[in-house]
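1. mind looking at a prediction? Sequence and model below.
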Amino acid sequence: MTLTEEKGSVARYVTITGTRSIPAEAEAELPGLFDAYLQPFATPDAHFYLGGAIGIDTTALDWLADRSQASLTVVVPCTVTDQPAGAVASIRRWEQAGRLARVVELRADRLGTDAYHARNRWMVDRSGFVIGFPRGTDQTRGTWYTVNYAADQGKPRLVVPV
């Protein structure tokens, strides 16, 4: 087997993380950002882990499900029904369309920062690469928490500010 064949046979596992609040001016730019920064990794042998919240989670899910053949797993801290209505609708739509490889409900006792961090660690622990779409530079925010967690594990990261 050649190096090219070997690289092509190894599935990529990628975590997507990002802000839940997307400024209106940035929302129109997201398809272009995804074209530039997700598309190169969205090969048929890729597997993406996405949180099931609104914002980047749902927008990236919709973009990947519609524009790629990559496998998609949505991970939620509690249950899908605990997510905002728009996120639930997106998850259910792609689940019914057969685009989701899996939906993981971690069943945390309550929704909050600890549950979101546990969800993000779960995704990063199963990934070899993290793409973060943070809003701002506040290192206490969830997206930065996830990117820094991946850094602590020595995993490559791509940060695309929104």
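-> Noted; the coordinates are in hand.
2. could you use CA atoms for every contact and neighbour count after this?
-> Will do.
3. tell me where this protein has helices.
-> Secondary structure of the chain (DSSP state H): helices at 3-9, 24-27, 30-37, 56-67, 85-96, 113-125, 142-152.
4. report all helices and strands that the first one contacts.
-> Which is helix 3-9. Contacts defined by 3 or more CA pairs under 8 Å, 6 or more residues apart in numbering; DSSP states H and E place helix 3-9 against no helix or strand at all.
5. what lies in contact with it?
-> Helix 3-9 is touched from outside by residue 45, with contacts defined as CA atoms under 8 Å, 6 or more residues apart in numbering.
6. buried ones in that helix?
-> Within helix 3-9, no residue counts as buried by 16 or more other CA atoms under 10 Å.
7. repeat for the longest one
-> For helix 113-125, the buried set under the neighbour-count rule, 16+ other CA under 10 Å, comprises 115-124.
8. circling back: okay if I get the helices of the chain as a markdown table plus distance to residue 136?
-> Formatted as a markdown table, the helices of the chain follow (distance: least, CA to CA, whole Å):
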| stretch | distance to residue 136 |
| --- | --- |
| helix 3-9 | 35 |
| helix 24-27 | 12 |
| helix 30-37 | 16 |
| helix 56-67 | 14 |
| helix 85-96 | 23 |
| helix 113-125 | 18 |
| helix 142-152 | 9 |
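9. also this one, for the comparison:
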Amino acid sequence: MPLAAAITGTRQTGHREITWFDALFGTYLAPWATGDAHFYIGGAIGIDSLTLLWLAANSTSRITIVVPGTVAQQPAEAQHAVERCRERITEIVELGVSELRTPAFHARNRYMVDRAQMVIGFPIAGPEGRSGTWQTLNYGASQGKPRLIVPI
């Protein structure tokens, strides 16, 4: 059975160079990014956009982008990443929420995890917090799904 994985992570990635993320994803995403794999990625900035760009360039895996509202509601940087990778994106799921508040992002995260077999998370290094990344990782754990946690 092909692997389906939800990717979650921080929006705060400016503390590292892009080459650092390329190497990180080469180590922690590449082993899962086979031709039959399917990745569910949120359409936000930070890890979402970086993993989208990396997977689009370095794999033939299927990619589904999930946004709580519409792609047009996402930050310009995230919209640009989606547009740049459009030919490689298998599906864009717009959940249609009008107000982009915490419950909408949690619903997006649950949507991704519910369709995945595992969760790959890239939280900010440090103790476990209450971020959306940790909420998503913990939701995956509550569903009995394996988690790969790679602190950045």
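-> Sure, I can see it. Fair warning: this is a prediction, and the values are worked out from it, not measured in the lab.
10. okay, among the buried residues of helix 113-125 of the first structure, which ones form the most distant pair?
-> Across the buried residues of helix 113-125 of the first structure, the longest distance by CA to CA is 14.4 Å; it joins 115 and 124.
11. so what corresponds to residue 21 of the second structure in the first structure?
-> Counting by TM-score structural alignment, residue 21 of the second structure corresponds to residue 30 in the first structure.
12. could you list which residues are in contact with the closest residue in space to residue 133 of the second structure that isn't next to it in sequence?
-> Counting by CA to CA, 6 or more residues apart in numbering, residue 9 is the residue found nearest to residue 133 of the second structure once chain neighbours are left out, at 5.1 Å. For residue 9 of the second structure, the contact set (CA under 8 Å, 6+ apart) comprises 46-48, 121-124, 132-133.
13. against residue 98 of the second structure, how distant is the closest residue to residue 126 of the second structure other than its chain neighbours?
-> The spatially closest residue to residue 126 of the second structure, leaving aside those adjacent along the chain, is residue 151, at 7.6 Å (CA to CA, 6+ apart). Per CA to CA, to the nearest Å, residue 151 of the second structure is found 32 Å from residue 98 of the second structure.
14. over to residue 23 of the second structure?
-> Separation of residue 23 of the second structure from residue 98 of the second structure (CA to CA) stands at 37 Å.
15. how about residue 42 of the second structure?
-> Computed with CA to CA, the distance linking residue 42 of the second structure and residue 98 of the second structure is 17 Å.
16. for residue 82 of the second structure, same thing?
-> In terms of CA to CA, residue 82 of the second structure sits 20 Å off from residue 98 of the second structure.
17. the two: which is more packed in?
-> residue 82 (21 against 11; other CA atoms under 10 Å).
18. now do the contacts for the aligned residue in the first structure for that one.
-> Alignment note (TM-score structural alignment): residue 82 of the second structure maps to residue 91 of the first structure. By CA under 8 Å, 6+ apart, the contact set of residue 91 of the first structure is 52, 58, 74.
19. of all the residues you listed, which comes closest to residue 25 of the first structure?
-> Nearest to residue 25 of the first structure among these, with distances taken as CA to CA, is residue 58, at 17.5 Å.
20. may I ask which of the contacts of residue 91 of the first structure has the most neighbours?
-> residue 52 leads the contacts of residue 91 of the first structure on contacts (other CA under 10 Å) with 30 neighbours.
21. can you tell me, leaving aside adjacent residues, what's nearest to that one?
-> For residue 52 of the first structure, ignoring the flanking residues on the chain, the nearest one in space by CA to CA, 6+ apart is residue 76 at 5.2 Å.
22. give me the neighbour count for the aligned partner of the one you found in the second structure.
-> In the second structure, residue 76 of the first structure lines up with residue 67, judged by TM-score structural alignment. When neighbours are defined as other CA under 10 Å, residue 67 of the second structure has 28 of them.
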